[in-house]
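**Q** missing the sequence, but the structure's below:
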């Protein structure tokens, strides 16, 4: 029943999203650990990146380009089926959930990208959208969708992982994925870091023009 409920939730949340073909091309770009699993991070050196970032000089006139996308985090709930958390663009640019365009510290940007790439070697789940489901005592929780771009702007080189019920603390999975019974530390870390971009979020008060432009490249069919 739990698996069925989560599958239905995933279909609802992502019914209008075209999911990219995941890791086939990325396998030639990113080499996983010898066990076939992604290398786990040793620390979260990028913690606090959002507070350390400064307003980008271009502000809301910043031009979002698909080819500059490095990684991003979407969010799906009943209220926000195509919600947006953050998108990172080269060089060292982030757009947060409020639509603020930020200049990220170079060291923070590199650390964030490294952590995202650590998830590329993870196994895929059997659920729609490569969904990993964290075991939680309640239902109808958010689904976070991590997108990591490849070495080109091709949609076929995007790697996607979706996580239901992530809270940064609980890691036990509803069902094992490729031998994992807990959410991998690398995946837990990058989701937690990405969500720093929602720390000032107020629903309905975001810069919709900027958010829509950034969200469009995350969900480009």
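**A** The structure has been received and is ready for your questions. The shown structure was predicted, so the numbers you read here are calculated from the model rather than taken from an experiment. Residues are numbered from 1 along each chain as shown.
**Q** from now on I want contacts and neighbour counts done on CA atoms only, so please keep to that.
**A** Noted.
**Q** contact partners for the spatially most central residue of the chain?
**A** Residue closest to the average C-alpha location in the chain (Cα atoms, centre = their mean): residue 146, at 2.2 Å. Applying Cα atoms under 8 Å, 6 or more residues apart in numbering to residue 146 gives the contacts 71-74, 160-162, 191.
**Q** ok, second structure coming up, stack it against the first:
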């Protein structure tokens, strides 16, 4: 009577009892039946790896996507900073200066073509869209300053106003213009985002290895927009101050 399949496996895999001569052929085919599917599966995996996972397009897109997702989780956050800030005790004597400027953000939009969003000055001052002079909490100030410094290290886009263009169906999107002084010099670098959206990040035109808006730029603008809370055009509380800040960054 031929041996059962369970007996064949035990016989062939036994570490102590070698199979009888009559069982050699049975063991051979049993091992072949066991190994062959593993061999073909391994070969298929290697082929798929080199054809798909190692392709330049996959490496570029996946590295960008997964790397940005991980990077976004490690970014400093200043969410809620505007609500935590309060009127600055030295607002009556505050004078904006380029030497203390951390960054300023202007807005070009159909409804507000020469808009102003916010400016940050050392050691703890923020001027919001209404022209109010606020004292920012230390942790929030440090987070905003850190994000702005990281944005300044992003690659050039080659576009007018160094614009990162988020893909939209409509073209008349607002442009947020970020101005950050370059350390050790008088230059102020401009980085713009056309069509910032809390959820949409895909770029209309890729920049270097980026197919989506960089996480640090998306995060910074999201936090900054809190400065436009309760803002209504034409009802600024200190328009002269806003004009002075605009002159600091638009000095050409």
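**A** Yes, it's here. Values in this document were obtained by computation on a predicted structure and should not be read as measured data.
**Q** TM-score of the superposed pair?
**A** Overlay of the two chains. TM-score (TM-score structural alignment, normalised by the length of structure 1): 0.77; 184 aligned residues with a Cα RMSD of 2.1 Å.
**Q** picking up where we left off before, counterpart of the residue nearest to the centre of structure 1 in structure 2?
**A** Counting by TM-score structural alignment, residue 146 of structure 1 corresponds to residue 178 in structure 2.
**Q** ok, now residue 179 of structure 1?
**A** Using TM-score structural alignment, residue 179 of structure 1 lines up with residue 209 in structure 2.
**Q** ok, now residue 86 of structure 1?
**A** Per TM-score structural alignment, residue 86 of structure 1 is aligned with residue 118.
**Q** what number of residues lie near the nearest residue to residue 90 of structure 1 once chain neighbours are set aside?
**A** Excluding its sequence neighbours, the residue lying closest to residue 90 of structure 1 (Cα to Cα, 6 or more residues apart in numbering) is residue 68, at 5.3 Å. Using other Cα atoms under 10 Å, residue 68 of structure 1 has 16 other residues around it.
**Q** also residue 205 of structure 2?
**A** For residue 205 of structure 2, using other Cα under 10 Å, the count is 14.
**Q** tell me the SS of the nearest residue to it once chain neighbours are set aside?
**A** Closest residue to residue 205 of structure 2 apart from its sequence neighbours, by Cα to Cα, 6+ apart: residue 165 at 6.9 Å. Secondary structure, DSSP: H, G, I helix; E, B strand; the rest coil: residue 165 of structure 2 is strand.
**Q** go ahead and confirm residue 165 of structure 2 touches residue 193.
**A** Yes: the pair residue 165 of structure 2 and residue 193 qualifies as a contact (Cα atoms under 8 Å) at a distance of 5.9 Å.
**Q** for stretch 186-204 of structure 2, measure first residue to last.
**A** Stretch 186-204 of structure 2 has its terminal residues 32 Å apart, counting by Cα to Cα, to the nearest Å.
**Q** please apply the same query to stretch 131-143 of structure 2.
**A** End to end - Cα to Cα - stretch 131-143 of structure 2 spans 22 Å.
**Q** so where is it in structure 1?
**A** Stretch 131-143 of structure 2 maps onto residues 99-111 of structure 1, going by TM-score structural alignment.
**Q** and of the contacts of residue 146 of structure 1, the nearest to residue 44 of structure 1?
**A** residue 191 (11.4 Å; Cα to Cα).
**Q** give me the number of residues near that closest one?
**A** Neighbours around residue 191 of structure 1, by other Cα under 10 Å: 22.
**Q** what helix or strand is it located in?
**A** In the assignment (DSSP states H and E), residue 191 of structure 1 maps to helix 185-194.
**Q** can you map out the helices along the stretch 51-200 of structure 2?
**A** 56-74, 81-84, 138-151 (DSSP state H, counting those that start in this stretch).
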